[in-house]
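Trainee: Using only what follows, build the 3D model:
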Amino acid sequence: MDEVVTAVRVLLALVFVASAAGKLRGRGAYARFTAATARLVPHPVAATATRWIAAAVVGAEAAVVVLLVLPVTAAAGFALAAVLLAAFTAAIVRALARGDRAPCACFGDADTPLGPRQVVRNLSLATAALAGLGATLSGGSHLPGATGALFAVAAGCFAALLVVAADDIIELFRP
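Mentor: Got it, this is the predicted structure:
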């Protein structure tokens, strides 16, 4: 169980690192994310509030990473990740219900329109976060042995790479 918790910690930490870093890559990336935030938050929200919400999202994503890296705060990291992913999912579902399929800038620059795959991605990650939280709270937060840790970190890295690159991978195989 310790290996699974470690793999999920690595997976979520890397996904949130990629998400925050993609948004902070430059002025243009952050401006696109702020514009996406303005579209995804409930209307009417003032432009100033949208900028604060965008900054809070990036700050919360960074906090998830820090919390998940430290074993003593992993439960808080899992909980914050689950809350953020639930909020992101709700925002995407609302946008899709309105017919808004503009890219979300989830990982910075993105050309892929919003769709069910982002909902599935976020729900899958939220499920992983809740599973990690449950395992951590039930005492499964010990560090695995060296071999188990190596396997867990590799599995978490591979899964994170698949999540972050999923839109690009899917586009490779579309007719």
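
Trainee: Only C-alpha atoms from now on, for both contacts and neighbour counts.
Mentor: Fine.

Trainee: Could you give me the buried positions within the lengthiest helix in the chain?
Mentor: Secondary structure of the chain per DSSP state H: the longest helix is helix 146-172. Residues of helix 146-172 classed as buried by neighbour count (16 or more other CA atoms under 10 Å): 148-149, 151-153, 155-157, 159-160, 163-164, 167.

Trainee: and if you look at stretch 115-123?
Mentor: In stretch 115-123, counting by 16+ other CA under 10 Å, buried: 115, 118-119, 121-123.

Trainee: Stretch 30-50 too?
Mentor: Buried, per 16+ other CA under 10 Å, within stretch 30-50: 30-41, 50.

Trainee: okay, these in TSV with secondary structure and distance to residue 171 next?
Mentor: Formatted as TSV, the buried residues of stretch 30-50 follow (DSSP: H, G, I helix; E, B strand; the rest coil; distance: CA to CA, whole Å):
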residue	secondary structure	distance to residue 171
30	helix	24
31	helix	25
32	helix	21
33	helix	22
34	helix	25
35	helix	24
36	helix	22
37	helix	24
38	helix	27
39	helix	25
40	helix	24
41	coil	28
50	helix	31
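
Trainee: Before we compare anything, build this one as well:
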Amino acid sequence: MQYVEVASRLLLLTMFALALVSKISSRRAWAEFVESTRAMAVVGDAQVAAVAVATAAAEGAVIVLAAVPLRWAGSVAFVIAAGLLGSLTVAVALVVRRGKSVTCRCFGASQTPLGVSHVVRNALLVVIALLGLAGSLVTGPFDLFLTVIVGVFGAVLGLLVARWDDLVSLLVAP
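Mentor: Model (predicted):
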């Protein structure tokens, strides 16, 4: 189970790092993220900026805590990630249910509108965060070689999650 924690930790660290960088890399990127948050109309206009900042802060917290090689830090990272991803899953599901066309700014400039595939992605990430949390509560010996392999596997999966829209477009017939 410890290997599940390692893979989950690296997946979430990689994915949230790419997501955060895409949001704060420039003023324009940040403005586009804030505008997509506003367009979702899940919170009132007065709360949009605070929600955007809270989202970025939670992503940053997950990145920092997931990078700290202490069991408690990983556990806290998984709890924050599950909470953030759960909230995002609900928000995206509401947008999809309303039939609104809101561009996904999860990982930077994308023209893909939020859809069911984004709800599925976020729900899978919640499950991964919860599995990582469960893994962080188990103790036992680690094999260094196997730990490195599952860590790389997790990081690669994190990169693939960041390209979710591209993967979905490859797998879904036009």
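
Trainee: Which strands and helices lie in contact with the longest helix of the first structure?
Mentor: Applying 3 or more CA pairs under 8 Å, 6 or more residues apart in numbering; DSSP states H and E, one finds that helix 146-172 of the first structure contacts helix 2-23.

Trainee: Tell me how far the helix it packs on lies from the chain's centre.
Mentor: 8 Å (CA atoms, centre = their mean, to the nearest Å).

Trainee: just stretch 20-27 of the first structure next, same as before
Mentor: Using CA atoms, centre = their mean, the offset of stretch 20-27 of the first structure from its chain centre is 14 Å.

Trainee: Same question for stretch 39-57 of the first structure.
Mentor: 18 Å.

Trainee: for stretch 62-75 of the first structure, same thing?
Mentor: For stretch 62-75 of the first structure, the distance to the chain centre is 14 Å (CA atoms, centre = their mean).

Trainee: For the residue lying closest to residue 9 of the second structure once chain neighbours are set aside, grab the count of nearby residues.
Mentor: Distances taken as CA to CA, 6 or more residues apart in numbering put residue 66 closest to residue 9 of the second structure, at 5.7 Å, once the chain neighbours are dropped. By the measure other CA atoms under 10 Å, the count of residues near residue 66 of the second structure is 27.

Trainee: mind checking what residue 66 of the second structure lines up with in the first structure?
Mentor: The alignment partner of residue 66 of the second structure in the first structure, by TM-score structural alignment, is residue 68.

Trainee: Check how far stretch 80-93 of the second structure sits from its aligned residues in the first structure, on average.
Mentor: Once fitted to the first structure, stretch 80-93 of the second structure is off its aligned match by 0.4 Å on average (mean CA distance after the TM-score superposition for the first structure).

Trainee: repeat for stretch 151-158 of the second structure
Mentor: Averaged out, stretch 151-158 of the second structure is 1.1 Å away (mean CA distance after the TM-score superposition for the first structure).

Trainee: what's the single longest helix in the second structure?
Mentor: helix 71-98.

Trainee: got the buried residues for stretch 92-106 of the second structure?
Mentor: 92-96, 102-106.

Trainee: Residue 55 of the first structure: which of the buried residues of stretch 115-123 of the first structure is nearest?
Mentor: residue 122 (20.0 Å; CA to CA).

Trainee: my guess is that closest one contacts residue 89, does it?
Mentor: Yes - at 6.0 Å, residue 122 of the first structure and residue 89 qualify as touching, with contact defined as CA atoms under 8 Å.
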